[in-house]
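Visitor: here is my input; please provide its structure:
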Amino acid sequence: MTTPDTQRPRRGSDILRVALRRNVGAMLAGTVLMGLYQAGETAFPIALGLIVEHTMRDRSPGGLALSIAALAVITTTVSLSWRFGMRVLQKANTTEAHRWRVAVADRGLQPVAHDLDLKSGEVLTIATEDADQTADIIEVVPLLISSLVAVLVSAVALGLADIRLGLLVIVGTALILTVLSVMSKRIGSSTREQQARVARAGAKVADLITGLRPLHGFGGNHAAFRSYRAVSTEAKQQAVTVARVNGVYAGTALALNAVLAAAVTLTAGWLAFAGRIGIGELVMAVGLAQFIMEPLRLFSEMPKYVMMARASAERMALVLGAPPATVPGQRPPAPGGDLAVDHVRYGALRGLDFRVASGEFVAIAVYQPRAAADLAAVLGSKVAPGAYEGAVRLGGQPLADLALDAVRAHLLVNPYEAEIFAGTLRTNIDPSGTSRTVAEAVEASLLTDVVALHREGLDHGVRDRGANLSGGQRQRLSLARALAADSEILVLHDPTTAVDAVTEQLIARNLARLRRGRTTVVITSSPALLDAADRVLVVDDGVVTAEDTHRNLLAGDEDYCLAVTR
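Guide: Predicted structure coming up:
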């Protein structure tokens, strides 16, 4: 989501202002309808008091029938205004929560500055729970106003009967809100801490699930489980603290509201006993004293919900307000251009310099795994151009001058550990549903045996993270997705480490055939892929130390021979 309203709000208050401004119409309609509902609720005991007063004085059947009709109108108004008012507000609430979920998810998928210490599990919690709680402000404000309307109408009606009753309601409401506003600040700080701890627990369990297989492999699963249990226990203890604070708040609010209602009732009884008000006014006062507890309850709960919405908005601002890792240019790369890495220094790269011509198939044998990962990160735009020395150029144009979306469409870097998503084989290979080379990609990656194993073929279901696939099947599925994208320049990082030697040989031949005429770079130590390439670049200690065909390097470079032969 890239509308101006949601472009990098710096603070939680910015997010709340955007949410309120974007839903002014719905909130106005909801406020009118909910105010009508509260006014109708308030009118009911007032009408009862008037009916009692007139019935005792006039004793007219026609007047009684008219009074019953008036009560029916009030009841119908209360019912319909509540129904349609809540429909309007909840629709706006749900829509606004969806907008912020999309905004957080979109921002989470973009590279941001590395000082934002949030893991994927935390971003997920922010995109769900915090987005929902922030959007609650859309309902809170109209309910707050309508509750205020009910309290004011009650105070005016009681004040017309006796000024002391009206003042009692106004002063009592002010005192209740003063006490509860102080308590709501404690709720806000406790809620922020709870949200942070729950998010950390979510991030921990996400990491645990991702690394479950290797953890089992070296026996580290028990230590990992204990680590998660500690984080989860902290989140549970904080949740208990928040529940305790909320319980004290709710209990205090209920007690104070009950005290005010009792005070109004007793004062009205004393005034009736003293002859200051009539029987009808006493009925009205007692009815309003009972009714007023509900708007007072809503009114007194609003500060709590406001603080919770502010706490959630502040957490969303951490993601939405994070500065981007880079500010990309606006130009698209030239079609069919070459790829050049000019004296790049980053991490384990010590001035790396090479050029891949358009249509060439080049393999890069990197002796240090860290350098291979750093090279893939730089080429994949996961590192801002300003974070490394030198430049990466497409068709002679630096990446910093090119539009990021256009670069990613032109230059695809398939990482070593590519994600597999829940869905089907087809949706993993062609997520957009627009590729015309799915069949060729499946054949080239030798995923054909996986497709043939299942009656559904490409529509066979895939579990989250490819849990129902082997390591080799997941790797071939990832390779098929990269090939189906059919990008101008394709960079593969160790695409065959989980497959056997025979399969690897076939994939290498298929890759060279399918990508003929398209620029392809493979970062690998696989002899099959190295042999299939037009030429091989040897990278040692972050620089290119040799360049030739795979077979010539085998014959003349002993270090290369030791590094790549299996």
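Visitor: only C-alpha atoms for contact and neighbour calcs from this point on.
Guide: Fine.
Visitor: pull out the buried positions in the helix or strand hosting Pro303.
Guide: Of the helices and strands defined by DSSP states H and E, Pro303 is found in helix 293-320. Neighbour-count burial for helix 293-320 flags 293-320 (criterion: 16 or more other Cα atoms under 10 Å).
Visitor: next helix or strand past it?
Guide: Next along from helix 293-320, by DSSP H and E: strand 339-346.
Visitor: distance from that next one to the middle of the chain?
Guide: Centroid displacement of strand 339-346 relative to its chain, using Cα atoms, centre = their mean, to the nearest Å, is 35 Å.
Visitor: now swap in stretch 497-508 and tell me
Guide: 39 Å.
Visitor: please report how far the residue lying closest to Gly461 once chain neighbours are set aside lies from Val462.
Guide: Of all residues not flanking Gly461 in the chain, Thr424 sits nearest, at 4.3 Å (Cα to Cα, 6 or more residues apart in numbering). As defined by Cα to Cα, to the nearest Å, Thr424 lies at a distance of 5 Å from Val462.
Visitor: how about Thr252?
Guide: Thr252 sits 52 Å away from Val462, taking Cα to Cα as the criterion.
Visitor: pick out whichever of these two has more residues nearby.
Guide: Val462 (20 against 17; other Cα atoms under 10 Å).
Visitor: hmm, the more buried one is touching Thr427, no?
Guide: No: here Val462 does not reach Thr427: they are 9.3 Å apart, not a contact under Cα atoms under 8 Å.
Visitor: run this one through as well so I can compare:
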Amino acid sequence: MPRPVRVGPTPKCWPRFLQELEGEPTPVPSNPKELLKHIFKTSRFTLILSILLAATHFVAMAMLPWAIGGLLDSGLETGLHPSITPWVLTTLGIIALAALSSLNEPVQIGLWLHGTWEPVRWLLRRVSRRRTDVSQKMASGDIVASVTTDGDKLGAIAAFVPDAVGSAVAFVVVAILMLQVSVPLGLFVLIGMPLLLFGISRIIKPLQQRIAIQREEQGNLTSLASDAVVGLRVLRGVGGEDVYNEKYIAQSTVVQEAGIRAAKYRALLNAIQTAGPALFTAIVVGGGLYFTFTGMMSPGQLFSFYGYTVFLSMPIGAISQTIQMGTRAWVGAKKIGHVIAAEPLVTDDDVVVPSENPRDWGGTALVDAESGVRIEPHKITALVAASPLETTAIGVRLTRVDDANQTFADGVDLRSYPVDEVREHIVLSGSVAELFTGSLRSGVLGPNAPEVAPRSVYEQVRDIQQPGGEGRALFEKEVVEGVSAEDQHLMAALAAADAGDVVTSVDGGLDGQIAERGRSLSGGQRQRVALARVLAADPDVAVLIEPTSAVDSHTESRIAGNLAQVRRGKTTVIVTASPLVLDRCDEIVLVAGGREIARGSHRDLLDNPDYYSVVHRGVGEEAK
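Guide: Predicted coordinates:
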């Protein structure tokens, strides 16, 4: 039975600093220093408000011992006399001011959220659009950590700076109050506190270095874990769990050791932060007792001095914590900067063929400049090599994944055409079947899937409380009577990929939910859904990398027959060494050393010993 959902009252209009950012993200600098400056600059008005509130709060807390000390002396001198009224009102006023300035907390939350959202939104835009070279420079785990943790560190430093500034102002106020009562004790605090902060600053650099190392190793561990999640079934199938466990334990040990090395400096910093104020308290209180005994201080002033020293732990702690946050933010800013600075692998910089001059992509011959392999139009062509890496590289280059490579379309450099046009007409299905969170329908529709409508806070809270509700409302589709044309098209694509069992195995059919990266499906099911996505798109040119590597021979045979039928007369490139698939292809290109060495049909090439050694699976001469 669904649990009742209770959402507290929310304002109709949130303050601007608490409103979620919408629309296109604002570009942010990739330089770490400029990135941090940008965060502070874009939130400068909120930052100023937060600093004023923080300074008011800390100064009020600093003045409270002074007011209580004055009240104490007045009471000891006159007793419960109306003359103590001004001190009572002053004390109550300071308490009210401190309470009112506590409203700084939602302002700091706004600073934190905006400091996190803005760089992360731009980072996500950079990595989710056109492919960049960031994967060549950073591990996938590092990229994920940049989104999930580093952005939060940037927001944290924006939120903690007001406390640091307010603490510094309060420190000056306390120092003045102390000097007015006792110059020796005041000077002790004024000189000792900077020395304490200097000691803290000396620890920051080695702490920063060790945190950076720990962050790097943590990213490597995350990459190792994410790779295992994707290939868990394959890993179990080949009995590789023990090898993986050994690697994971070894990397976990590296992360642990890096954390221990950083912990030494963290512990020293925390020790100074804790012991410093305690030492000051002992010295100041001891000196204050002596001065009170000798008549140089009143009991109220002694109480105030004690209150000052206790209060000083607040600004020291705030400043120390801000320094630590700053260290982590600097490391995070450098990581985020690396991702933002990544260059796209494909651009429209070299476009010379206007898109209004349409090309018949279905009738275009493609030539890979590096290997010289030519793909004839209207044919199903297979690329075969002893090393699948060679043919995979050729297939990928034909789709213009990286502008560093050159491919020709009827003699015209593919880089001369807009990237969007190339992507529309030439579709690549890679060796790894990539699926995303959502419905089976959206997984097969791919880029043609409808946009997801945003949900209200009430809907999100309600859905999270229900089993499986986190995704259901996000991707649910209005139920219509009968079978739509879209459903017929998708079911035909799934049938051609021999993926009809996926529809029946997913609760909800086409509108059933698939877990992140397709983890709820088997490896073969993921591969067939990815193939169905290409067939549903029906591109002029389809490049399929090992489309049947994760299925059994019976399924492979059915898929090969379906592909030959569905893609008949359409330019199709298949990277495979499977005889079942090769026998259905119009033309085979045999590659060795990165160059074409033979071309013909499957049966013709079986007489070629190089070809036969690649595709032979122990069936003997009968295979001929």
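Visitor: ok so, going back, give the aligned range of the helix holding Pro303 of structure 1 in structure 2.
Guide: Counting by TM-score structural alignment, helix 293-320 of structure 1 lines up with residues 313-340 of structure 2.
Visitor: how close does the matching stretch sit to structure 1?
Guide: Here stretch 313-340 of structure 2, set against structure 1 after superposition, deviates by a mean of 2.2 Å using mean Cα distance after the TM-score superposition for structure 1.
Visitor: cool, stretch 247-259 of structure 2 as well?
Guide: By mean Cα distance after the TM-score superposition for structure 1, the fitted stretch 247-259 of structure 2 averages 1.3 Å away from its aligned residues in structure 1.
Visitor: okay, and that stretch goes to which residues in structure 1?
Guide: The aligned range for stretch 247-259 of structure 2 is 227-239, by TM-score structural alignment.
Visitor: Thr326 of structure 1 and Leu399 of structure 1, how far apart?
Guide: When Thr326 of structure 1 is compared with Leu399 of structure 1 (using Cα to Cα), they lie 10 Å apart.
Visitor: so which of the two has more stuff around it?
Guide: Neighbours were counted for Thr326 of structure 1 and for Leu399 using other Cα under 10 Å; Leu399 has more, 23 against 19.
Visitor: burial measure for Leu187 of structure 2, as a count.
Guide: Other residues lying near Leu187 of structure 2 total 15 when counted by other Cα under 10 Å.
Visitor: quick check: buried residues in stretch 524-542 of structure 2?
Guide: Result for stretch 524-542 of structure 2 [16+ other Cα under 10 Å]: buried residues 524-542.
Visitor: narrow those residues to those in helices?
Guide: Those of these mapping onto helices are 524-537, per DSSP state H.
Visitor: which of these sits closest to Ala495 of structure 2?
Guide: Of all these, Ala532 has the smallest distance to Ala495 of structure 2: 8.0 Å, by Cα to Cα.
Visitor: for that closest one, give me its contacts.
Guide: Residues in contact with Ala532 of structure 2 (Cα atoms under 8 Å, 6 or more residues apart in numbering) are Val444, Leu490, Ala493, Leu494, Ala496, Ala497, Ala499.
Visitor: would you mind finding the match for it in structure 1?
Guide: Applying TM-score structural alignment, one finds that Ala532 of structure 2 aligns to Ala480 in structure 1.
Visitor: do you know how far that match is from Ala261 of structure 1?
Guide: Distance from Ala480 of structure 1 to Ala261 of structure 1, by Cα to Cα: 71 Å.
Visitor: my guess is Arg200 of structure 1 contacts Val231. True?
Guide: Yes: contact status for Arg200 of structure 1 versus Val231: in contact at 7.3 Å, counting by Cα under 8 Å.
Visitor: where does Ala550 of structure 2 land in three-state SS?
Guide: Under DSSP: H, G, I helix; E, B strand; the rest coil, the three-state class of Ala550 of structure 2 is coil.
Visitor: chain neighbours aside, what residue packs nearest to it?
Guide: Nearest one to Ala550 of structure 2, counting by Cα to Cα, 6+ apart, is Gly524 at 4.8 Å.
Visitor: one more: Leu271 of structure 1?
Guide: Spatial nearest neighbour of Leu271 of structure 1, chain neighbours left out: Ile277 (6.0 Å); criterion: Cα to Cα, 6+ apart.
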